[in-house]
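> generate coordinates for the sequence data below:
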Amino acid sequence: MEKSATSERRIAVVTGGNKGIGLEVCRQLASKEVVVVLTARDEKRGTEAARALHASGFSDVVYHNLDVSDPSSAACLAGFIENKFGKLDILINNAGAIGATAEIDTTTPLQDVLAGKNATERLQWLLQHSTETYEEAEECLRINYFGTKYVTEALLPLLQASSDGRLVNVSSNYGLLRYFSGEDVKLELNNVENLTIQRLDEMSRLFLNDYKNGQLKSHGWPADAEYLAYKVSKALINGYTRIMAKNFPALRINSVHPGYCMTDINYDTGELTAEEGAGSIVMVSLLPVGGPTGVFFYHDEVAPFV
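Reported below is the predicted structural model:
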């Protein structure tokens, strides 16, 4: 595909596009005549995912390697997009890590263990069997928050070259401020007029320091349940979404909670399919011109950040 052949078509980048929700986002965008750059850290899996989409009739899907936690990898992707397309219309930051490890007894089929449990009970079961370490928390922040930031910064000039650039950050209801234990932290993250990206970076470091020193609750972070780093990473992503929307009003920049979906990150314990979760993300990425920006979508509805 040359620039001339794609100049009138929308170009999208999807991070973490080789499986789960990301792969389904690639499929749905391609079905709507969008040229998709499917990115993944694992070249073998990324290439296989793109080939599978080609075999399904979606020929305008291109694989490119991307490690979201590496700014040089994001810069390499930006150079590829610039040379091949000259612009970017849609960036979907989907790649993520849960920041925990589930200890699952593999001697009993998981479907038998979860039989008869509703979605809430399945989630509680998963939480009870999960542990998280400082190293996992650090990785979670590096991939979820800093990875989103690195990729966005690298591709921002190309989004600005679009006549209608869209940025969708895949977030979670776990990133809502209600999960924070301190009012001061909630107020600061919700004060988008004064919040800065530099402060978000600093807050990520403060969280990890407090995690290491056992001071999460005393300093206002999520502290009473599991997935602590995941919650903070998604709250930081939401803050980043709001700051970027304020700073770049010509773009449509939003966060989306796709729902508790059945993917390998949660051992398929979710209540929605990857197809259903991806549908919300794709819907937001293709909203009509002049649609909302700087908002949080709970599935396909605008909802509060708190």
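
> okay, CA-based contacts and neighbour counts for the rest of this
Will do.

> wait, I281 touches V168, no?
Yes: using C-alpha atoms under 8 Å, I281 makes contact with V168 at a distance of 7.3 Å.

> what about these two, which has more around it?
The neighbour comparison of I281 against V168 (other C-alpha atoms under 10 Å) goes to I281, with 28 against 23.

> neighbours around E33, how many?
Neighbour count for E33, taken as other C-alpha under 10 Å: 13.

> A strand includes it, no?
No: applying DSSP: H, G, I helix; E, B strand; the rest coil, one finds E33 to be coil, outside a strand.

> which residues of the stretch 101-250 of the chain fall in helices?
Along the stretch 101-250 of the chain, the stretches classed as helices by DSSP state H, counting those that start in this stretch are 110-114, 119-128, 134-140, 147-160, 183-190, 197-213, 228-247.

> one more to line up against the first:
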Amino acid sequence: MKTALITGANKSIGFETARQLLQHGYHVYLGSRDLQKGQQAADQLQAEGYPEVEPLQIDVTDSASVAAARAELGRKTAVLDVLINNAGILGGMSQPALTSPIGMIKEVFETNVFGVIQVTQAFIDLLRESPEPRIVNVTSGLGSLTLHNDPSWKYYAVKGAAYQPSKAALNAYTIMLAYELRDTPFKVNAVDPGYTATDFNHHSGPGSVQDAAARVVKAALLGPDGPTSQFFSDDNAPETGISPW
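The predicted structure is shown next:
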């Protein structure tokens, strides 16, 4: 049975991603900063008829927590087939470039960028044991620098000094990681789940968590001939599904 670790998976898109991977026959480690909330989420999925799920406590911004999670997972499995870096934060709702507090910007980057790097580096050894390892970095369409400089883009006015730059940086890291793993079976991609109604945006998005998670799962299930080093976004590029960086 293939295995998957999803960070920030006790609710919203991460939780639905776990459900859909369970439906595809995966054993899912449901990463949660709060173990109690993670256990409650796992209990709910088990009650729905998906026994192959268990919580894993992990705070992606805490190196000791990440190390402990890696040790715990290593006691459970020698192979990790899929890593989905889903945990992320928005930061303040207003993020002007000239006045946003540096502390807030750093906090967003700690989760959205450095957390992803820290988790990926910690679990890469288990991923290397998989014959078809997949890394999916959950990004945002707002991470496209090309589109942010295009006045005709529908989200052109949605600017921010923390969240958008953090996702652009995550996209850049995805490219570097994919390049480093280019001669291996790894597929490393960034996925924009779309503007989805979740707690993250006070349920302002028009998309459903089911559709959002399906986009993430699609990248996790890529076959050996599937693409790597791509920025998937049905929202930014409905015809091709590939967003400009």
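
> tell me which of the helices of the stretch 101-250 of structure 1 sits most buried.
Of those, the one with the most neighbours on average (mean count of other C-alpha atoms under 10 Å) is helix 228-247, at a mean of 25.

> residues in structure 2 aligned with that helix?
Counting by TM-score structural alignment, helix 228-247 of structure 1 pairs with residues 161-180 of structure 2.

> what's that stretch in contact with?
The contact list for stretch 161-180 of structure 2 (C-alpha atoms under 8 Å, 6 or more residues apart in numbering) reads 89-91, 95-97, 100, 104-106, 108-109, 112-113, 116-117, 137, 139-140, 142-145, 186-190, 228-231, 245.

> now go through those residues and say which are in strands.
Under the assignment DSSP state E, the contacts of stretch 161-180 of structure 2 contribute 137, 187-190, 231 to strands.

> what's K2 of structure 2 aligned with over in structure 1?
Alignment note (TM-score structural alignment): K2 of structure 2 maps to R10 of structure 1.

> the helices of the stretch 101-250 of structure 1: which one's closest to E48 of structure 1?
helix 147-160 (22.6 Å; C-alpha to C-alpha).

> packing partners for the closest one?
helix 71-84, strand 90-93 (3 or more C-alpha pairs under 8 Å, 6 or more residues apart in numbering; DSSP states H and E).

> contacts only, for I6 of structure 2.
14, 18, 28-31, 83-86.

> now render those as a markdown table, adding neighbour count and distance to T196 of structure 2.
Below are these laid out as a markdown table (neighbours: other C-alpha atoms under 10 Å; distance: C-alpha to C-alpha, whole Å):
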| residue | neighbour count | distance to T196 of structure 2 |
| --- | --- | --- |
| G14 | 26 | 12 |
| A18 | 30 | 17 |
| V28 | 27 | 23 |
| Y29 | 25 | 23 |
| L30 | 28 | 21 |
| G31 | 31 | 21 |
| L83 | 25 | 21 |
| I84 | 29 | 18 |
| N85 | 27 | 17 |
| N86 | 24 | 14 |
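
> pick the most buried one from the helices and strands packed on helix 147-160 of structure 1.
Among these, highest average neighbours (mean count of other C-alpha under 10 Å) belong to strand 90-93, with a mean of 27.

> give me the residues contacting that one.
Contacting residues not belonging to strand 90-93 of structure 1 are listed as 10-16, 148, 151-152, 159, 165-170, 285 [C-alpha under 8 Å, 6+ apart].

> post-alignment, it versus structure 2, mean distance?
Superposed on structure 2, strand 90-93 of structure 1 shows a mean distance of 0.2 Å to its aligned residues (mean C-alpha distance after the TM-score superposition for structure 1).
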